[in-house]
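Engineer: Okay, here's the prediction I keep looking at, along with the sequence it came from:
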Amino acid sequence: MTGIFADEARTALQSHRQQQHAAQVRDRGLAERAQRVRDVTDPISLGVHPSAVRRTDRLESDRVPAFVERDQFDEVVRRIAQGGFVLIVGDSTAGKSRLAYEAMRVAVPDFVLLQARPSEDMQAFSSAVCALRRSVVWFDEFDQFLRAGGLTLQMVKDMLAGPEREVVLLASMRSKEYDRYSARQRDVTDAATWRAGREVLLHAAEPVELDRLWSPREIERAQGAGRDPRLRAAAQASDRFGVAEVLAAGPELLSDWMHAWQTGEHPRGAALVAAAVDCRRMGLHRPVPASLLVALHEVYLSARGGAVLRPEPLADALAWATAPVQGASSLLLPDQDSYLAFDYLIDFPGLPAIPERSWETLLPAVSAEDAFDIGWAAVDLMRPTIALKAFDIARGHEVPDADYAHAIALGNAGQPLPAVSRLRRLHQQRDTLLGPDHPDTLAARHDIARYLAEAGRLPEAVALLDRLAPDRERVLGARHAATLVTRTSKARFLRDGGDAPGALRQLREVLPDLTAALGPEHVDVLLTRQELARTLGRTGRTTDARVLMTEVLEDQQRILGAAHPHTLSTRFDLALLVGQSGEPEEAIRQLEALLGDQERILGLHSRTLSTRHQLGRLLAQTGDLDQAQEVLAAVLADQERFHGSSHPRTLATRYDHALVMRSTQGARTAAALLAALEEDCLRALGGSHPLTQTVVTARR
């Protein structure tokens, strides 16, 4: 017995010594990285994009032009001096990092600066920060710290806590990533987005938003900025681009990439860049190993013509893609034997859809934590099959929240009742662990209602929201976004259940509250106005609906951009209203124009398939039955491949195809099709689903 205890003691002591040594090594490494803010003279080391090289009078290279004070400068200085969590949000190359760098040098020059790295242990890093009394913690591209296994709310609280400590968490983040984490996208519910990441962001104050395009006062300051020709040239292009993006050579790099596809230029290099860009669009925001990038780039090279383009050798392609333009940034940023796409390229609105083969090649090559992030990117881009595969990988390795994410993806993939069953179990777990009033527990109840509605059990979904709304108002407040979303969801369920007048009243009541709480340009406000226009159409007020939908479309094009999925969705709704107004030919013309844009931007996508479905219906309405049958048969084949044979959208397309077949092939053929469809609807959706009831009535 003594020998056993002695062995255990020796093992424990050895483990303790190993942990102590690791902590000493870690702390020593962090100490070597720490500097006084005033001593950090190279902003590029913190993530500031370099500009074109300029030779000074002393023949030295100058890669950072003079700082032009932004309109938000004083506000950022004030917030940093005040301490706490300061977040700056804006497009790529808007100047976020440079603004943060210059502001902290003014506000807290004597503080210790510690730069966080996404690859390190955040728990150990936050513990080291807690040992510092006066410090600035620098987070560049903050979304990379919010992934599975990354920064948590408790770590943030610990870093900021403590008597006689002054700490600033200074973070920058691209607007697109902030929007995703802040649940501005309706397709991903407030409970389904990155829960831990959202908790961290909610702990920050309202972010400082930095516009890519500079104000007239900022441009005037740039034009008067001494003798630096780079600033004057960038200011002259400010009618089309932001001054900071011109300085970082963003537009020039984008142009180089677009032209490199030409035969005899750099098509292999362009394909490598396209693969790296799509890795980031697919949710992988860390450098991609060269071997994976090489495997992926063949998809893009083949799609453009392959050998016909006379692609250059791989070594030449990598050299071209990593060469800085005029000493500024490059298309691919090398990191040992891995590469990261320049973030300016990711936000370009004209990028084509991500090929299916890219998802299939990427998923098996990444970690479980990366698979979790890829799964949410797939949810955002409405790739339900990919999302399920990605979350399965994450679940197999017990990534936090992967089970919940898988349930959401299951519902989005056309299996709402299995999703409800899983969500009820997960809700019970949250109720037990977190309590019934925890926001996550309440959010699970909202998601259960959502998928009950998709399963056709609309009265049950409305009743659930009626109980949830007062609980959310009591816990979160009447003007909290989640409380308001509960009310808009109820209106949508009422309308889909046949009570369009009741839905109209509900939407008119909630819209002013939503606008007052979030502002008129918030995405949720735009989407609620879109729902109001849809509901007006359901009540027969088509003219009013078209006027409102047109106004929403104009605002979305201005605020979100013409290529945003929400903008494309509103164009779809407007075309349907045109058809309801007795103008099917004009509606067909609008849908055909929309389809071209959707196929270019989204590719094979749920919304692209819906547009093709409605085109088939309108063609039948105009009497072009043969063309309608051809269109519906083609979209049905793609629906079955994309969504699966049991998805409600696939079943709805089968129904409309059967109706056209009744006119072209006779009642006997249509009856057989409807009989088989009725059985499939009963099995997949249940007898109470509106589509099932419609099919039963049509068959009779």
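Structural biologist: Here it is on my side, so go on. None of these values were measured; they are calculated from a predicted model.
Engineer: From here on, just use CA atoms for contacts and neighbour counts.
Structural biologist: Noted.
Engineer: Give me the helices and strands touching the one helix or strand residue 97 maps to, please.
Structural biologist: Assigned by DSSP states H and E, residue 97 belongs to helix 96-107. Judged by 3 or more C-alpha pairs under 8 Å, 6 or more residues apart in numbering; DSSP states H and E, the packing partners of helix 96-107 are helix 73-82, strand 84-90, strand 166-174.
Engineer: before we go on, here's another structure to hold up against the first:
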Amino acid sequence: MYVSYLALTLQDQGKYDESETMHRRTLEERKKILGPDHPITLNSARNLATVLKAQGMFEESETMHRDTLNGYEKALGPDHPDTLSCTNDLALVLQGQGKYEESETMHRRTLEKQADILGPDHPIILMSTNNLGVVLKHQGKDDAPSYTGEAEGILGPDHPNTLMSTNNLALVLQLQEKYEESETMHLRTLNGCKKALGPDHPHTLMSANNLATVLRRQGKCEEAETMHRRTLEKREKILGPDHPITLNSAHNLALVLQDQGKYEESVMIHRHILEKREKLLGPDHPITLSSANNLA
């Protein structure tokens, strides 16, 4: 039990590598003692799948979430809170891979059942609504809802769920090409994350990356470059230079350098990313092919 709590604490602190090790240890122990289909074992599997997603290991996370969701549905039923939470988690993993239609279906299923059980103003409903809103906007559907204001009123402006809701709204505004509003929301999220989580927490770095991206969209390339370099440097120290999230930061830096005509450094970074992704993902993976396209 202590190992499980420690894994969750490390996860909350953004120490994902250590948390993953602890979660794997807990999962194996619970499989041996309780069996693979016990709800407590399934909780461990879900925790591990969540920390894998946080590290950008989407394929492994998706597989584990699907297996865990099947286990929950058999052990607890389709409407149990743990089953619905796992459905939401799977929807987020699918969204992270660009599988928007299936993600939307999962989000709608979760939201409908949660609203019946918890009521429309529950904080979990507000988060589920925001998650659905983001995936709808990725598909160009303008009926995407957002409940950032309600989340702030219920939870407070610096609550992690409020900050995630604010981040989601900023991303929706960015997809609508409302860059000034998006920048304001991203900056608000970043300041809140620094205050609540610290400057080096993964969520803070994600927020900094998102803000830098929208700055680039507005042509504020020097400011975006500075922010991308800072984020990349921190991710290299915390996650390592070959981590998928670190490589995403390097990709974003290469793009903003390219926009400024700094082609030599941009090409050098793109080549580095391609080499790493070929080793990590294989030459035919869609992300690897996208990296190769950047050098075409």
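Structural biologist: That came through, no problem. This one's a predicted model, so the numbers in the text were calculated from it and none came from an experiment.
Engineer: The residue in structure 2 sticking out farthest from the centre sits in which helix or strand?
Structural biologist: Within structure 2, the residue lying farthest from the chain centre (C-alpha atoms, centre = their mean) is residue 33, at 32.0 Å. Assigned by DSSP H and E, residue 33 of structure 2 falls within helix 16-34.
Engineer: Could you report the neighbour count for residue 145 of structure 2?
Structural biologist: Each residue near residue 145 of structure 2 was counted by other C-alpha atoms under 10 Å, and the total is 17.
Engineer: contacting residues around the residue nearest to it when sequence neighbours are not counted?
Structural biologist: Distance criterion C-alpha to C-alpha, 6 or more residues apart in numbering; nearest residue to residue 145 of structure 2, sequence neighbours excluded, is residue 133 at 5.1 Å. For residue 133 of structure 2, the contact set (C-alpha atoms under 8 Å, 6 or more residues apart in numbering) comprises 144-146, 172.
Engineer: Including mean neighbour count and distance to residue 577 of structure 1, could the helices and strands packed on helix 96-107 of structure 1 go into CSV?
Structural biologist: Below are these laid out as CSV (neighbours: other C-alpha atoms under 10 Å; distance: least, C-alpha to C-alpha, whole Å):
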stretch, mean neighbour count, distance to residue 577 of structure 1
helix 73-82, 18, 46
strand 84-90, 23, 35
strand 166-174, 23, 36
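Engineer: roughly how far apart are the spatially most central residue of structure 2 and residue 144 of structure 2?
Structural biologist: With distances taken as C-alpha atoms, centre = their mean, residue 54 lies nearest the centre of structure 2, 5.9 Å away. Separation of residue 54 of structure 2 from residue 144 of structure 2 (C-alpha to C-alpha, to the nearest Å): 25 Å.
Engineer: Same question for residue 191 of structure 2.
Structural biologist: Counting by C-alpha to C-alpha, the gap from residue 191 of structure 2 to residue 144 of structure 2 is 25 Å.
Engineer: Next: residue 259 of structure 2.
Structural biologist: Taken as C-alpha to C-alpha, the span from residue 259 of structure 2 to residue 144 of structure 2 is 31 Å.
Engineer: more neighbours, the two?
Structural biologist: Each of residue 259 of structure 2 and residue 144 has its neighbours counted (other C-alpha under 10 Å); residue 144 has more, 18 against 13.
Engineer: give me every residue that touches the more buried one.
Structural biologist: Contacts of residue 144 of structure 2 (C-alpha under 8 Å, 6+ apart): 132-134, 136-137.
Engineer: if we can go back for a sec, preserved in structure 1, out of the contacts of residue 133 of structure 2?
Structural biologist: Conservation of the contacts of residue 133 of structure 2 in structure 1, assessed by both residues aligned by TM-score structural alignment, their matches' C-alpha atoms under 8 Å: retained contacts are 144-146.
Engineer: what's the host helix or strand of residue 295 of structure 1 aligned against in structure 2?
Structural biologist: In this structure, residue 295 of structure 1 is located in helix 290-304 according to DSSP H and E. Aligned by TM-score structural alignment, helix 290-304 of structure 1 falls on no residue of structure 2.
Engineer: From the contact counts, what lies against that helix?
Structural biologist: Using 3+ C-alpha pairs under 8 Å, 6+ apart, helix 290-304 of structure 1 sits against helix 267-281, helix 356-362.
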